[in-house]
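1. okay, sequence plus prediction incoming.
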Amino acid sequence: MGSLVPFLDLNLIPDPPNIPIRVKPEPIDEPPDLIPSSPPPQPDLDSIPAEPISAEPENSNVYSEFNRISEMFRTAFAARMQRLGDEDNTTNNNIDDNHTPLNAETGAIVVVPTEENQVSTVVVAPQKYPKRSNELVRVTNLSIEDQRYFREIVRRTRMLYDALRIFSMADEERRNGPGSGRRGRGDLKAAMRMRDRNLWLNRDKRIVGSIPGVYIGDLFYFRMELCVVGLHGQIQAGIDYLTSSQSSNGEPIATSIIVSGGYEDDDDAGDVLVYSGHGGHDKLGRMSNHQKLEGGNLALERSMHYGIEIRVIRGLKKYDGSITTKVYIYDGLYRIVESWFDVGKSGFGVYKYKLIRIEGQPEMGSTLLKLARGLRTRPLEYRPAGYLTLDLSMKKDTLPVFVFNDIDNDQEPLYYDYLPRTVFPPFVYAGANMGCECVTGCNDGCLCGMKNGGEIAYDQNGFLLRGKPLVFECGPHCSCPPNCRNRVSQKGLNHRLEVFRSRETGWGVRTLDVIHAGGFICEYAGVVLTREQAQLFTMNGDSLIYPGRFAEKWMEWGDLSQVFSDYVRPTYPSIPPLDFAMDVSRMRNVACYISHSTSPNVMVQFVLYDHNNILFPHLMLFAMENIPPMRELSLDYGVADEYTGKLSICN
């Protein structure tokens, strides 16, 4: 596998003393009107019994996948971050000037306002978690197999985090009821539970440069997820660095920064960035004093001196379709080429750093987000040449489907009739059809909930809680309204997609929207054929899709066995092996152009809603991970055809 290169021969030394330094915090992720007037209860961190930590997996000689966050995060700021939306944080063992410090020996002193605006002090007993490593390394010489290996680790870790976050939110809603006024923090709960199971990545090494398995353009909705994958180790601070007392040469080293555009002295031009240092801010984030060359400021200056590359993550506010008020996107590596002390716009002294993006990297993710936003509204203005059509569906689907080819003269997608939904034989609809009698919306105890094994398959945002052999949605025989949370995939195309021509995969599909993990994308549509009909069609060489051959990736989504020891994978409702085919040789939809991958970002979930014949379910596509705009979608089409030896893919 790859090589670990020690950086500057730094050795581990005792932890630094507590020196008060005000960090450069990022703006609050949630707007003030979403913050409840009274603090919600502290997350139930001890609801899961402690279990022995698993041994390290094989192939971990480059770096370990697992480690834990410090006790400081668990005790001193869990309640405060939940109440203020990650507003306050510390760097290493240093407490923000306005907060009560943590005593590592006696426990944490947490000051919590009560409903009567009085102050209640709670002492929390400490628990020992391995601290973040002080050793700086650079990962080099990764082969293609190494890159795939680490990408799969990151993919599965992020998938677990998202599934656990969605589960935590749904679980709180079940206990408190919808509309209770409490704003749950599923992102914090998911991170804490993964920390307790030692599932955070890159904690035993501090990596300088690229993080193996994290790609430029990867999109994150929560700051906690950046910590979980090891891309940026600070919960709130904008500068992640190794302190001077932790390094062997006595000098701090910065490894990553977050640029959110919330500070008046920052100047972001994309490839060239002027970043202002931390310090000098009051508790409202306003400049009130001169900055000092210490902490993260000194670390950035020293990184410039040694020519150390810096990971840059950009936080973009109010991105269309996001469940949060800000999204974070990794934009690659930069070098600091200049630093100086200047008078800021507020009149106080500010340290500034000029960073230039290193050449030869893929295009910045933030640039692609801006491009996709423009394409959704003014496609011909942003790309005047290359479009074959601006709506492949000819208004048959709920959203237009673009077709783009700037490589050759191939226009194949235009030669097929667009089929927005699967066509089943008439006999499939025969038999009794029973529906629920819910008036306002369905719940776990209604008829449709019982058909799903006693739980609705989706949360209030329409995200799939966990994959199942089969999902029953409410249908035309149900009394619930169209906005019932058990009506998700039946509403048609849910994201703006583009069929595009690629030199690597031929025709493919990419999204112009942000797609959340667990979110519905579209149906894989075709004309259903019985086994006998399929045999006749294959004699003519027509393109057939066999639903029973798709890889069962639904088993991976929502699998919480690494977190909950008693987790059992859903086996109900069960269906027999599917023995039908889908003809896409004349009529098809956008899903038929999705490329094959053994590590896909999209999965097939079988769904029934307009009939109850379990032998003929709909093929509904859901995202297995957060998919940023302009990224290609992929499916695992499963085993090869027994006669042709090829994958069952029409492209």
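-> Thanks, I have the structure now. Numbering: from 1, shown residues only.
2. hey, let's count contacts and neighbours off CA atoms from now on
-> OK.
3. so which residues of the chain form helices?
-> With helices called from DSSP state H, the chain shows them at 71-75, 78-84, 144-176, 186-196, 223-229, 296-306, 365-377, 379-382, 447-451, 531-539.
4. put this next to the first one:
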Amino acid sequence: MEDTTKRHFFYHGNTEDETPGITEEKSNCHWCQIRAFPTHKQYPITIVNDADQATLPSNFRFLYHSVLGDGVEAAEDSFRSGCDCADDEDCQYGHCLCLQEQEEVAENGNGLDDADGGRKKVYRYHMHGHKAGLLRSKFLDSRQPIYECHDGCACSEACPNRVVERGRKVPLQIFRTKKTGWGVRCPVDIKKGQFVDKYIGEIITPREAQRRRDEAEVAARKDVYMFALDKFTDENSPDTRLRGDPLEVDGEFMSGPTRFINHSCDPNLRTFARVGDHADKHIHDIAMFAIRDIPRGEELTFDYVSGVHQDEDDGKDQSKKQHMSKCLCGSKNCRGYLW
């Protein structure tokens, strides 16, 4: 791996170098890509390999935001909206438009808390003290979506309801594991309920997603990199974009560092659907939060098949086992096979 970094450190730092091929070489360089992120100095992404000579796939490109594939469109400006809260406290204790649907779900499930003289807490996050910005414990096991304020809102950028909106606030390290290829860890402690990062990639149509699966050597392997944006899929929805098959995020060839996070049957992260502008529910975010305290250096993991029904007998049926992917997580409650 040292050989692959020499070109970057010896040649790519010279902005005046006009050697033929250097510009293209720099655009394909993984280290140049991550160093170009606006958060690089404060929350860097690093890549290390102390296990073997493997390098990241040469055809992989780091992204800072998801990109829209052919046939995928964001909502038109005329359909966009944000809250008109006069100040950040109004978002929490008033009737914030961003939280309207979240509040309805909470009321139906008796999920609102009394606070400050009878006022109700609506945020998913703690607002004050050492837990400020952390997802409240009662929601860590919930499958309810997270609704946030966003750049189209009247509230400030410091609004407590803009946790995912403000982006990743921890450094991450992609490293080579002994058994499961590349993995991800964090060089600082992560708190329970803390937002880590989003899963991003190319957002594609369901037809294109199926085409890619059909072309993959093993369809199940392709599914490791694909997330269906199906949290709001509803055949009776007034939004035509939510009635049919959902869009999908493909992170195999372009994504962020979370693309390299491995599976575990006993994970320390969990994914949540996060909504900013309600008009873009069809391309909602996939946000990863810590479900327990994670000490620095521990590998980050999430359950690849969380929420997906699995037949317990599949893992016992010898005829089916040969077509299933063996799980290598090594946890005490390992299911043995992924799918």
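-> Nice, I can see it. Since the model is a prediction, treat every value here as computed from it, not as a measurement.
5. what TM-score comes out when they're superposed?
-> Once superposed, the chains reach a TM-score of 0.62 (TM-score structural alignment, normalised by the length of structure 2), with 237 aligned residues with a C-alpha RMSD of 3.2 Å.
6. redo the helices of structure 1 as JSON lines? Include mean neighbour count and distance to Glu412 of structure 1.
-> Output for the helices of structure 1, formatted as JSON lines (neighbours: other C-alpha atoms under 10 Å; distance: least, C-alpha to C-alpha, whole Å):
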{"stretch": "helix 71-75", "mean neighbour count": "20", "distance to Glu412 of structure 1": "55"}
{"stretch": "helix 78-84", "mean neighbour count": "20", "distance to Glu412 of structure 1": "52"}
{"stretch": "helix 144-176", "mean neighbour count": "19", "distance to Glu412 of structure 1": "32"}
{"stretch": "helix 186-196", "mean neighbour count": "23", "distance to Glu412 of structure 1": "43"}
{"stretch": "helix 223-229", "mean neighbour count": "23", "distance to Glu412 of structure 1": "40"}
{"stretch": "helix 296-306", "mean neighbour count": "21", "distance to Glu412 of structure 1": "52"}
{"stretch": "helix 365-377", "mean neighbour count": "17", "distance to Glu412 of structure 1": "22"}
{"stretch": "helix 379-382", "mean neighbour count": "13", "distance to Glu412 of structure 1": "21"}
{"stretch": "helix 447-451", "mean neighbour count": "20", "distance to Glu412 of structure 1": "41"}
{"stretch": "helix 531-539", "mean neighbour count": "13", "distance to Glu412 of structure 1": "21"}
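7. wait, which of these is closest to Leu4 of structure 1?
-> helix 144-176 (12.9 Å; C-alpha to C-alpha).
8. where in structure 2 does that closest one fall?
-> Per TM-score structural alignment, helix 144-176 of structure 1 has no counterpart in structure 2.
9. now the helices of structure 1 as JSON lines including distance to Tyr418 of structure 1?
-> Shown next, in JSON lines, are those (distance: least, C-alpha to C-alpha, whole Å):
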{"stretch": "helix 71-75", "distance to Tyr418 of structure 1": "53"}
{"stretch": "helix 78-84", "distance to Tyr418 of structure 1": "47"}
{"stretch": "helix 144-176", "distance to Tyr418 of structure 1": "32"}
{"stretch": "helix 186-196", "distance to Tyr418 of structure 1": "39"}
{"stretch": "helix 223-229", "distance to Tyr418 of structure 1": "39"}
{"stretch": "helix 296-306", "distance to Tyr418 of structure 1": "55"}
{"stretch": "helix 365-377", "distance to Tyr418 of structure 1": "21"}
{"stretch": "helix 379-382", "distance to Tyr418 of structure 1": "21"}
{"stretch": "helix 447-451", "distance to Tyr418 of structure 1": "31"}
{"stretch": "helix 531-539", "distance to Tyr418 of structure 1": "20"}
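10. what is the neighbour count of Ser585 of structure 1?
-> Each residue near Ser585 of structure 1 was counted by other C-alpha atoms under 10 Å, and the total is 17.
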